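S.K.: All I have is the shape, not the residue letters:
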């Protein structure tokens, strides 16, 4: 199984975030990337696919914001990293906003995702890992892995959040469609719902999105991921949310994943993308499931049994000392 990683993914290193009403050390650290790499065999450097596949999914104005925001923030005399503090509560007015403080709110969903001088570079190369893993599978490999850090599934077409800037799974899914794959399925098994991925494909019937995650009634991102969210228009029925209560262990999680896999099999995709989050681990500091390290091999084995060409992309997982071992367990399951 080929794995892709670029050391430039470690450059993004915010100092702090807003969490539970206070500034705390940022949880999505470069050490996560080091831990992932320590748990797997040798990785390959990804191919540079340019910005073109990213712009197939993300708004051009948003991408320009990611590339220039920190320099504009510093030029405006703002200290530290870019962090929004004013958001439109209902809808967004179509105004020509130019002040960086306004743009920081316009293009974000939370205050837990500071944007540093290196965020664009790290997110860009994270996406290139996803696209290179897709290349491997399109070339005939049964499965390949993009070690994506920073993660991606909370990023929408024109917003960042949840530590995410570019939605790697969505970019890879669209690239697969552009390469001629008629139907693509995304299975998201991170602790938190992938609201950005859901938003991007909400009204499309060619990409099926299934997510097993913590109930948004109690957990981030709160406003997405409820069971009655199933898509609209051509995408009606192409979204499946399976929220679970805090404390969920392997039996209930595996059963929910089986439901998702059955729905994916009915969709009959030509490619499966797995957004794998190890923050379902029992010891994760910002999550509340009870999955144990050996359980990841079981979950992966169940996924692999479907026989679909599969691209695995990493999402969350903040118990850094166990992240490499948890990822290795998951990959062994294939």
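M.R.: Thanks, I have the structure now. Predicted model, so just to flag it, every value in this text is computed and none were measured.
S.K.: contacts, neighbours, all on C-alpha from now
M.R.: Noted.
S.K.: farthest residue from the center of this structure?
M.R.: With distances taken from the mean C-alpha point of the chain and given as Cα atoms, centre = their mean, the most distant residue is residue 77, at 31.7 Å.
S.K.: Name the SS class of it, please.
M.R.: Classification of residue 77 using DSSP: H, G, I helix; E, B strand; the rest coil returns coil.
S.K.: Give the burial count for the closest residue to residue 110 other than its chain neighbours, as a bare number.
M.R.: Distances taken as Cα to Cα, 6 or more residues apart in numbering place residue 161 nearest to residue 110, at 5.5 Å, with adjacent residues excluded. Around residue 161 sit 23 other residues, with neighbours defined as other Cα atoms under 10 Å.
S.K.: my guess is residue 161 contacts residue 108, does it?
M.R.: Yes. With contact defined as Cα atoms under 8 Å, residue 161 counts as touching residue 108 (5.8 Å).
S.K.: who touches both of these two?
M.R.: Taking Cα atoms under 8 Å, 6 or more residues apart in numbering as the contact rule, residue 161 and residue 108 have no neighbour in common.
S.K.: can you map out the strands along the stretch 101-250 of the chain?
M.R.: Along the stretch 101-250 of the chain, counting by DSSP state E, counting those that start in this stretch, strands occupy 143-146, 184-188, 207-214, 239-244.
S.K.: and these, which is most packed in?
M.R.: Mean neighbours per residue, mean count of other Cα atoms under 10 Å, is largest over the strands of the stretch 101-250 of the chain for strand 207-214, with a mean of 28.
S.K.: Below is structure B, check it against A:
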């Protein structure tokens, strides 16, 4: 399996986030990649290459132009305003507040985010572009005939909406890859999101489309971030009705429950008959992940990698999240080995 990875992920390393009322080192940190790379090399996954330059065309089809400008220029505006810390939203336009972008950079940060744990730094835009390039390069491998590829992306992407960042995500890598597949001739694309947190950004981007089937298995939003999307009654709108499927799983769910949901999801993917499958791979369903309510074991990741492989589809695996850093490599590579050995 060819793997695409960029060292430019290191450009993004916020020094803090708000968690449990404290300012802590972010769970999403560069060392996550070190554990994955170490395990990949230990198990002889050595075909690791850097990405090609990012083609912004598919990015612009997924993301709002003003939002992209904000990501590109926001840090310069922030520092020009005299702020010395990292960009962190002080307020967001929820519920009855006006949905109008302020001129102040302090207001813009709030306007363009949906959760205030996520900071922007001097290197965030560069890292986000590199992460999207990783996904895009791997997508082009599969579009070119490779049966599968692994995009080792950081920052992750599935919480990024067309015009909102949050949940450590800035550009939606899986959505950009899906747009790339469509531009390369795929009539139908399926996205299977197995991260413990609902892929709210991916859902929102494709909610009114029927050329991309989005399926997410995740912790029930009554108890689990992002809280405000991911319910089972969210099925898509207009042409997209029926092409959005959520499997919210209650806290404490182990593989018997999670695996049954995956089996049903795979049945629906097979019935959809996509030309290609994208897997948004978050391994934060692991029982020891610090921000996960679910209880998967190491061996469960091998098992579900094999189940996904039995769909026998051209498959792009895109790395999302996972924060039990000493286990993230084991669980990620277990999925890959399960997939390859099925």
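M.R.: Sure thing, it's come through. Here the structure is a predicted model, which means the values were calculated and not measured.
S.K.: Quick check: the aligned partner of residue 202 of the first structure in the second structure vs residue 335 of the second structure, distance?
M.R.: For residue 202 of the first structure, the equivalent position in the second structure is taken to be residue 207, counting by TM-score structural alignment. Counting by Cα to Cα, to the nearest Å, the gap from residue 207 of the second structure to residue 335 of the second structure is 28 Å.
S.K.: Who has more neighbours out of those two?
M.R.: A direct count of neighbours by other Cα under 10 Å for residue 207 of the second structure and residue 335 places residue 335 higher, at 26 against 23.
S.K.: when you align them, which residue in the first structure goes with that one?
M.R.: Alignment of residue 335 of the second structure against the first structure is given by TM-score structural alignment, with residue 330 as its counterpart.
S.K.: Its match belongs to a helix?
M.R.: Yes. Looking at residue 330 of the first structure with three-state DSSP, it is inside a helix.
S.K.: Let me see the contact set for it.
M.R.: So residue 330 of the first structure contacts 296, 297, 298, 299, 300 (Cα under 8 Å, 6+ apart).
S.K.: What about those, which one has the most neighbours?
M.R.: Counting neighbours by other Cα under 10 Å, residue 296 comes out on top of those with 26 neighbours.
S.K.: how far away is the corresponding residue of the second structure for that one from residue 333 of the second structure?
M.R.: Taking TM-score structural alignment for the superposition, residue 296 of the first structure sits opposite residue 301 in the second structure. When Cα to Cα is the yardstick, residue 301 of the second structure and residue 333 of the second structure sit 9 Å from each other.
S.K.: try residue 20 of the second structure
M.R.: Residue 20 of the second structure is 31 Å from residue 333 of the second structure, where distance means Cα to Cα.
S.K.: ok, now residue 111 of the second structure?
M.R.: Counting by Cα to Cα, the gap from residue 111 of the second structure to residue 333 of the second structure is 38 Å.
S.K.: So what does residue 172 of the second structure match up with in the first structure?
M.R.: Under TM-score structural alignment, residue 172 of the second structure pairs with residue 167 in the first structure.
S.K.: okay, now its match: neighbour count?
M.R.: Using other Cα under 10 Å, the number of residues around residue 167 of the first structure comes to 30.
S.K.: ok so, going back, ok, now how distant is the match of residue 202 of the first structure from residue 318 of the second structure?
M.R.: 20 Å.
S.K.: ok, the aligned partner of residue 52 of the first structure in the second structure - how many residues close by?
M.R.: Here residue 52 of the first structure is matched to residue 57 in the second structure, going by TM-score structural alignment. Residue 57 of the second structure sits with 11 neighbouring residues when counted by other Cα under 10 Å.
S.K.: what's the helix or strand for residue 57 of the second structure?
M.R.: Counting by DSSP states H and E, the element that carries residue 57 of the second structure is helix 56-62.
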